[in-house]
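*Asks:* I need the structure of the sequence given here:
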Amino acid sequence: MQEPRRARELGIVVGKMPTGPVNAITDVPGVRVGHTTLIDGDDIRTGVTAIVPDQLTERRALPAGLDVGNGHGKLVGSTQVIELGEIETPVVLTATLSTFRAADALVSYMLQQPGREAVQSLNPLVAETNDGFLSDIRARPVRAEHVFGALTGARGGLPAEGAVGAGTGTAALGFKAGVGTSSRTAATARGSVTLGVLVQANFSGVLQVSGVPIPAGKVGVPAVAHQPEHPGNSCVIVVATDARLDARQLGRVARRAVFAMGRVGSDFAGGSGDYALAFSTAPVDTPAAEEGDLEPVFAAVLEAVEEALLNSLFMARTTVGFQGHVKYEVPHDRMLDLLRAHCVELHH
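*Replies:* Model prediction:
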């Protein structure tokens, strides 16, 4: 069995911009990630992932923007983000039919936090993708303690990727996928800023790596395994940055995060819920960036999302789940051979 390896460990470098220290969303100061992975018997392959900005312990809300590439999904709290341009809670990712229990648990968690004893209104942010091919989604196994575990267990450093947390039962582009992350640093007129992303990848299309199509059948994945169970399935992208951007500018960043799905081969199916949420951790006591200074930030999000999506695939292992369904990992060696055949430069 092959060992999971990130894109850069395989010699695949996306773009030219530098990454943060661990090439993850946690490179943005104050942002932590936690997972709860649920594997039970033959049929449960699901979980919870939490993105926790520490700045919310001192501030009621952070500026945020949302882009809905295709709205066939359940993103609890989305309308208030659109209306007010802010987030009030960490972001929780899980499976479709567990979204609502996760939202209730997130409210309970937030109401217990110091300084929120008098809170009477709260907008929890919970997003999902449908992992029903590999997990018994109707069982709705996610409970409050699983959400609490992801939130309280959130840490800095490089988060686990692949078939973990909310990515335990997901698949994308004909292969097993999951959670992936990446970051970039960008030089702006106000100095260097960091932008990090985390994705929950679960969407259809044909994988592209460095512009080269990688059909599942062409790299030896059994034909029965790469037949699409149904189109779409969704992708959630969470973008964090320490750049001083307002809600409207963060919406522009989020839009480009959805665009980046096309770089890895998304077919943007009508049955897919494709969402990107971007938030800023920067203090709001200075003016937002000038519009002309957004270009390096736009470039950063395109590169980081592309690499995070590749990491979500390359770090995932073959998974057998509900009713014996199977999703195969991307065969690294065969993929690299195909890239070499197309004269793609690999960096080792």
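*Asks:* C-alpha from now on. contacts and neighbour counts both.
*Replies:* Will do.
*Asks:* most remote residue from this protein's center?
*Replies:* Distance to the chain centre peaks in the chain at A118, reaching 32.5 Å (criterion: C-alpha atoms, centre = their mean).
*Asks:* Next, the second sequence, to be compared with the first:
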Amino acid sequence: MGIRDLGVRIGYGTPGPFNSITDVQGVRVGHRTLVENRGEVSIRTGVTIIEPRPGVARFEPCFAGTHVLNGNGDATGLEWIRESGLLTTPIAYTNTHSVGVVRDALVAAERSSVGDSQYWCMPVVLETFDGVLNDIWGQHVTAAHVHEAMAQATSGPVPEGSVGGGTGMICHEFKGGIGTASRKLTPDEGGWTVGALVQANYGRREALRVAGYPVGDVLRDVPSPFSRRLAGVPGMGSIVVTLATDAPLLPHQCDQVARRASIGLARVGGGTEYASGDIFVAFSVGNRGIPPADYSLAREPIMHVRSIAQDFISSIFVAAAEAVEEAILNALVAADDTEGQGVHVHALGADRLLDALAEVGWRPGRRPLTHYSTN
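*Replies:* Predicted coordinates for the structure are as follows:
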């Protein structure tokens, strides 16, 4: 279930057929979810893989860009994207203490695909903190789990909520996790698709807004997981976002698209907490034949690429912001009540959300409030 299944419209654009990042041709997503109890130890974690193209990414990289709204988090591979403008590996989401093992597993997978050579790879691994619900110090994600997520990567509908890297995540003091959404531009706008996939683990309850409506104001009575001593503080966590498009973008344009994830995050009520790492990646599959980032494989000194004229990129920005906004809300709607490490985290839930929306003035079929309203 997603936010649209409740009759709530987010923005004004039209989703793709799956309302998912996999609406961008060639993009695939796989999860490996870990839920286990070992005595007093709770394992609530996992890994999510985003493949930009089928096959080995290094043989046909994508132009890519990044943006960091707040750096209270970590990621691997972003300096290489900033330097080269290229995405040459899958993107992985996991928990804070499993970044290393996931990165190493992606390196091993690359080697098994291409064999030994002088080529190196710098995988992109993004993290958010799941230590409220998960025994994060136990580092329970293994290389085998990464390989299983890669093996399960597929196009089509993407499971959302408490799955993969999002299994133990908390968003606006409700159960968070993985969410995805897409926008299909009109033919006059180019007809391209923009998709987002988020791992949402941030935010204060009172800041939550849905379609512009301040539902967080009327949901304060739902018990917060952070009321338990040593469980943490409201607003802590992080959010990581991947944006994909088939529009032909150059690296600096991917940077521009990545920055628009901040707008989608702000519309839901995030982006203002120092204790949150907000890290975004955007890539384009709209150019084919980009030379591999390996001198030994380069064949020609000049490459021929296409790009959107800058005066026509605004529709991509709008689509990116709306897709991120809806993906976060889909993560909230799809998640389930979760208990771990002695902490219970309530799901937002369809009924609770619809009641809250009605209380603040929303009605079925009503247009979203302006995103600039603060009332």
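*Asks:* still on that earlier bit, surely the residue farthest from the centre of structure 1 is in a strand?
*Replies:* No. When the secondary structure is assigned by DSSP: H, G, I helix; E, B strand; the rest coil, A118 of structure 1 falls in coil instead of a strand.
*Asks:* any idea how far E307 of structure 1 is from the equivalent of G168 of structure 2 over in structure 1?
*Replies:* With TM-score structural alignment defining the correspondence, G168 of structure 2 maps onto G169 in structure 1. As judged by C-alpha to C-alpha, to the nearest Å, G169 of structure 1 and E307 of structure 1 stand 20 Å apart.
*Asks:* how close does G41 of structure 1 get to V320 of structure 1?
*Replies:* Distance of G41 of structure 1 to V320 of structure 1, given as C-alpha to C-alpha: 11 Å.
*Asks:* Can you report how many residues lie near the residue mapped onto E290 of structure 1 from structure 2?
*Replies:* In structure 2, the position corresponding to E290 of structure 1 is occupied by A309, as judged by TM-score structural alignment. Using other C-alpha atoms under 10 Å, the number of residues around A309 of structure 2 comes to 9.
*Asks:* For the match of G168 of structure 2, give me its contacts.
*Replies:* Contacts were defined as C-alpha atoms under 8 Å, 6 or more residues apart in numbering; by that measure G169 of structure 1 touches R45, T46, D131, G132, F133, L134, S135, A163, G178, T319.
*Asks:* how about 10 Å then?
*Replies:* By C-alpha atoms under 10 Å, 6 or more residues apart in numbering, the contact list for G169 of structure 1 reads 37-39, 44-47, 94-95, 129-137, 162-163, 176-178, 202, 319-322, 327.
*Asks:* Run through the strands of the stretch 151-300 of structure 1 in chain order.
*Replies:* Applying DSSP state E, counting those that start in this stretch to the stretch 151-300 of structure 1 gives strands spanning 171-172, 175-176, 179-188, 191-201, 208-209, 212-213, 235-241, 273-280.
*Asks:* So for A225 of structure 1, which of those sits nearest?
*Replies:* With distances scored as C-alpha to C-alpha, the stretch of the strands of the stretch 151-300 of structure 1 nearest to A225 of structure 1 is strand 175-176 (8.5 Å).
*Asks:* Tell me roughly how far that closest one lies from structure 2 on average.
*Replies:* Between strand 175-176 of structure 1 and the corresponding residues of structure 2, superposition yields a mean separation of 0.4 Å, by mean C-alpha distance after the TM-score superposition for structure 1.
*Asks:* what comes into contact with that strand?
*Replies:* Residues outside strand 175-176 of structure 1 that contact it (C-alpha under 10 Å, 6+ apart) are 134, 162-163, 167-170, 201-204, 206-207, 215-216, 221, 225-226, 312-319, 326-331.
*Asks:* what do you get if the cut-off is 7 Å, keeping everything else the same?
*Replies:* T170, L313, A316, R317, T318, K327, Y328, E329, V330 (C-alpha atoms under 7 Å, 6 or more residues apart in numbering).
*Asks:* closest to P18 of structure 1 among those residues?
*Replies:* Of all the contacts of strand 175-176 of structure 1, the one with the least separation from P18 of structure 1 (C-alpha to C-alpha) is L313, at 21.5 Å.
*Asks:* Nearest residue to the closest one in space, please, no chain neighbours.
*Replies:* Of all residues beyond its chain neighbours, the one nearest L313 of structure 1 is A177 (4.2 Å), with distances taken as C-alpha to C-alpha, 6 or more residues apart in numbering.
*Asks:* now swap in D246 of structure 2 and tell me
*Replies:* That would be G286: by C-alpha to C-alpha, 6+ apart, it lies 4.4 Å from D246 of structure 2.
*Asks:* Return the residues in contact with the one you found.
*Replies:* Contact criterion C-alpha under 7 Å, 6+ apart gives D246, A247, P248, L249 as the residues in contact with G286 of structure 2.
*Asks:* one more time with 10 Å, if that's ok
*Replies:* Counting by C-alpha under 10 Å, 6+ apart, G286 of structure 2 makes contact with 24-25, 62-63, 192, 244-250, 305-308.
*Asks:* Good, we can wrap up now.
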